[in-house]
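Trainee: model the structure of this input:
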Amino acid sequence: MTVTAPANASLAAPSGVYVICPTPFQADGTLDLASIGTLVEFQVSAGVAGLAILGFLGEAHKLSSEERRTVVATFVRCAEGRLPVWVGVRALGLAGAIEQAREAQELGATAVFAAPLDGASDAMQFEYYATLAKSVAIPVIIHDFPDSFGTEIKAEVVARLGREGGVGMIKMEEPPVGQKITRIRELAGDSMRIFGGLGGVYLLEELQRGAVGTMTGFAFPEILAAIYERFAAGDEAGAAAVCDKYCPLIRYEFQPKIGLALRKYIYMRRGAIACNAIRSPGMRIDDITTRELEAVVQRVGLAIDAPPLRF
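Mentor: Here you go, the predicted model:
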């Protein structure tokens, strides 16, 4: 079924930093809805372009269906239209993906970013995304992250989705990111808007290759926003200077397996959430790692308990 988008549902040329938010839990593992409110206010103050929820950082795979619905509804309500909310979709098949995407749309999300089908052919991936896009009135974004999903989405498939499939955006996280961004742009032209990811580690290079922003988690999101804003204003040297200054922190925070724990700890210390609890399975940080993290934050000239900075 094709759904006609209402006039206010379209996203006109989205760009900038869409920060992937963690899902806050209380110490006993239950949802902390009050912390969703403080986290949203934090992100508004940080100057990001939008919120992305229920990705890997959002522990979506650890939530029940009812919890998932509650999280989406709470983020949308707390955002109050000040920031668009994009919602992650991952299912075993098309029916489940459509169900999740339609629920997100119903609750007020302005886009969904959808994981690929497991082990599907190029033709099946195209049909999956094209059909999903026809099933909702909000944009569908390709989530290209083969290191976590185990599925590669070829640049040719991405470009075809942009030209013919009604899917005009991608969150592209397949290293080496530069080469794939260039290839997609060669094949898709203006039909595909590319967002980076991977913790912001390659944000500057992604922008230089033609990305329009990033969708990623980082507990100092105002730094990524400053890099993007300088680059978008034509100040590439200024963007590089911010990137170079804070690269040690960006690098340290984006560690496989413990990145979520690092980010939740920083967000807790910065007052964005009340507790850094993670649901199992998930790796926690130890005291030595905590001291390392705090030392890196200090080394780049920041305070770990600082509110959002203004650049």
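Trainee: going forward, measure contacts and count neighbours with C-alpha atoms only.
Mentor: Noted.
Trainee: identify each buried residue in stretch 287-302, please.
Mentor: 293, 294, 295, 296, 297, 302 (16 or more other CA atoms under 10 Å).
Trainee: and residue 216, how many neighbours?
Mentor: Close neighbours of residue 216, defined as other CA atoms under 10 Å, add up to 28.
Trainee: ditto for residue 277
Mentor: Counted with other CA under 10 Å, the neighbours of residue 277 add up to 21.
Trainee: just checking, it is part of a strand?
Mentor: No - going by DSSP: H, G, I helix; E, B strand; the rest coil, the assignment for residue 277 is coil, not a strand.
Trainee: quick one more, to check against the first:
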Amino acid sequence: MPLDETARGVYVIAPTPFHEDGRIDLASTDRMTDFFLQEAGADGMTILGVMGEAPKLDAAESLDITQRIIRRAGKAGIIVGVSAPGFAAMRALARGAMEAGAAGVMIAPPSTLRTDDQIVTYFKQAVEAIGADIPWVLQDYPLLFTVQMTPGVIRRIVQELPSCVMLKHEDWPGLEKISALRGFQADGSMRPISILCGNGGLFLDFETERGADGAMTGYAFPDMLAELVKLSRAGERDRAHDLFDAHLPLIRYEQQFGVGLAVRKYVLRRRGVIASDAQRKPGSTLGAKARAEVEYLLSRLARHDARAKLAPAG
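Mentor: Next comes the predicted model:
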């Protein structure tokens, strides 16, 4: 089904599994898709995002892995990151993904944008390029892209571009932005949109209380994120916060710039989701000390969450 403003729950940001020699690991890709959607309880996946190492894939690889995951996912919604330096490449991947059965695409702003008008104009041109019939996600990640989108600018984009149906909210601090956007919706000055949050789930405990519909991030325990969102939706506030608090040390460790993906892939490998924690070069790796720290965090987490009770590291 095409993505729309009613989307909620957890859309896992998926890494791209690689073999040690840099080839895409297709068997791990299948196993990862099954784990996220069938075991972890995710509502969908977002692929070819920042943590998917999308810039390291060529056009053919990007479309091939998109088609493979969509076929494997069945009815689950798959969102495809199509951000690119030029609109021709963005259009080709967006149209190819939708033809393969994607639910929608995600677009991030280039780091050169500075003024409000520049931001709005860019997304208008992006929609012209991919087609107004494709539902898309606005990625707001100023810490990485250095583009500051105020609530007012986001409202302009949503109002002027009807095919924008979701915000991937990754501002930091960003709780007030969620409240402002939901306020616009309440007073009728902005049409409803879905809001899913990133930042590794670092603020998800309160983001859901501010009106977010769930998470779009890639923490190594997406099953915890799905449980947290369900608890929050059911009004089980203390249980949701207790679960979040138990995972927070590992969430924080995984959120480190530069090595966060290495941590995430390491834990996913330890959980048996992917066969290797390799990244395609250039990429980061964990040293022996860092691996020991992650193992220590997992052992502490296992006292509260059995999902972290893993076999000894080999």
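Trainee: hang on, the earlier thing: give me the subset of the buried residues of stretch 287-302 of the first structure lying in helices.
Mentor: 293, 294, 295, 296, 297 (DSSP state H).
Trainee: how far is the longest helix along the second structure from where the chain is centred?
Mentor: Determined from DSSP H, the single longest helix within the second structure is helix 237-254. Distance, stretch centre to chain centre, for helix 237-254 of the second structure: 18 Å (CA atoms, centre = their mean, to the nearest Å).
Trainee: again with stretch 268-285 of the second structure
Mentor: Distance, stretch centre to chain centre, for stretch 268-285 of the second structure: 17 Å (CA atoms, centre = their mean).
Trainee: and the closest residue to residue 259 of the first structure other than its chain neighbours, how many neighbours?
Mentor: Excluding its sequence neighbours, the residue lying closest to residue 259 of the first structure (CA to CA, 6 or more residues apart in numbering) is residue 253, at 5.7 Å. Applying other CA under 10 Å, we find 25 residues neighbouring residue 253 of the first structure.
Trainee: now do the closest residue to residue 274 of the second structure other than its chain neighbours against residue 253 of the second structure, distance only.
Mentor: Nearest residue to residue 274 of the second structure in three dimensions, chain neighbours excluded: residue 28, at 4.9 Å (CA to CA, 6+ apart). Look at residue 28 of the second structure and residue 253 of the second structure: by CA to CA, to the nearest Å, they are 24 Å apart.
Trainee: how about the residue nearest to residue 274 of the second structure, what's its partner in the first structure?
Mentor: In the first structure, residue 28 of the second structure lines up with residue 35, judged by TM-score structural alignment.
Trainee: likewise for residue 18 of the second structure?
Mentor: Superposed on the first structure with TM-score structural alignment, residue 18 of the second structure falls opposite residue 25.
Trainee: what does residue 174 of the second structure give?
Mentor: Residue correspondence to the first structure (TM-score structural alignment): residue 174 of the second structure is matched to residue 177.
Trainee: surely its match meets residue 208?
Mentor: No - if you go by CA atoms under 8 Å, residue 177 of the first structure and residue 208 don't touch, sitting 11.4 Å apart.
Trainee: neighbour-wise, which of these two wins?
Mentor: Between residue 177 of the first structure and residue 208, counted using other CA under 10 Å, the more crowded position is residue 177 (18 against 14).
Trainee: residues in contact with that one?
Mentor: 202, 206 (CA atoms under 8 Å, 6 or more residues apart in numbering).
Trainee: ditto for residue 247 of the first structure
Mentor: residue 201.
Trainee: that one maps to what in the second structure?
Mentor: Here residue 247 of the first structure is matched to residue 248 in the second structure, going by TM-score structural alignment.
Trainee: gap between that match and residue 215 of the second structure?
Mentor: Per CA to CA, residue 248 of the second structure is found 15 Å from residue 215 of the second structure.
Trainee: repeat for residue 173 of the second structure
Mentor: 16 Å.
Trainee: more neighbours: which of these two?
Mentor: Just comparing residue 173 of the second structure and residue 215: by other CA under 10 Å the higher neighbour count belongs to residue 215, 30 against 8.
Trainee: map that one onto the first structure.
Mentor: That one, residue 215 of the second structure, aligns with residue 214 by TM-score structural alignment.
Trainee: check which helix or strand covers residue 132 of the second structure.
Mentor: Using DSSP states H and E, residue 132 of the second structure maps to neither a helix nor a strand.
Trainee: where in the second structure does stretch 156-165 of the first structure fall?
Mentor: Going by TM-score structural alignment: stretch 156-165 of the first structure matches residues 152-161.
Trainee: repeat that for stretch 47-56 of the first structure.
Mentor: By TM-score structural alignment, stretch 47-56 of the first structure lines up with residues 41-50 in the second structure.
Trainee: determine how far the matching stretch lies from the middle of the whole chain.
Mentor: For stretch 41-50 of the second structure, the distance to the chain centre is 6 Å (CA atoms, centre = their mean).
Trainee: what sits up against it?
Mentor: 8-16, 36-37, 54, 62, 66, 76-82, 216, 222-223, 226.
Trainee: 7 Å instead?
Mentor: By CA atoms under 7 Å, 6 or more residues apart in numbering, the residues outside stretch 41-50 of the second structure that reach it are 9-14, 36-37, 54, 76-81, 223, 226.
Trainee: all strands for the second structure, in order.
Mentor: 9-13, 44-47, 77-81, 104-107, 136-140, 164-169, 194-197, 214-215 (DSSP state E).
Trainee: pipe those into a markdown table and attach distance to residue 180 of the second structure per row.
Mentor: Converted to a markdown table, these look like this (distance: least, CA to CA, whole Å):
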| stretch | distance to residue 180 of the second structure |
| --- | --- |
| strand 9-13 | 21 |
| strand 44-47 | 25 |
| strand 77-81 | 26 |
| strand 104-107 | 22 |
| strand 136-140 | 15 |
| strand 164-169 | 13 |
| strand 194-197 | 12 |
| strand 214-215 | 17 |
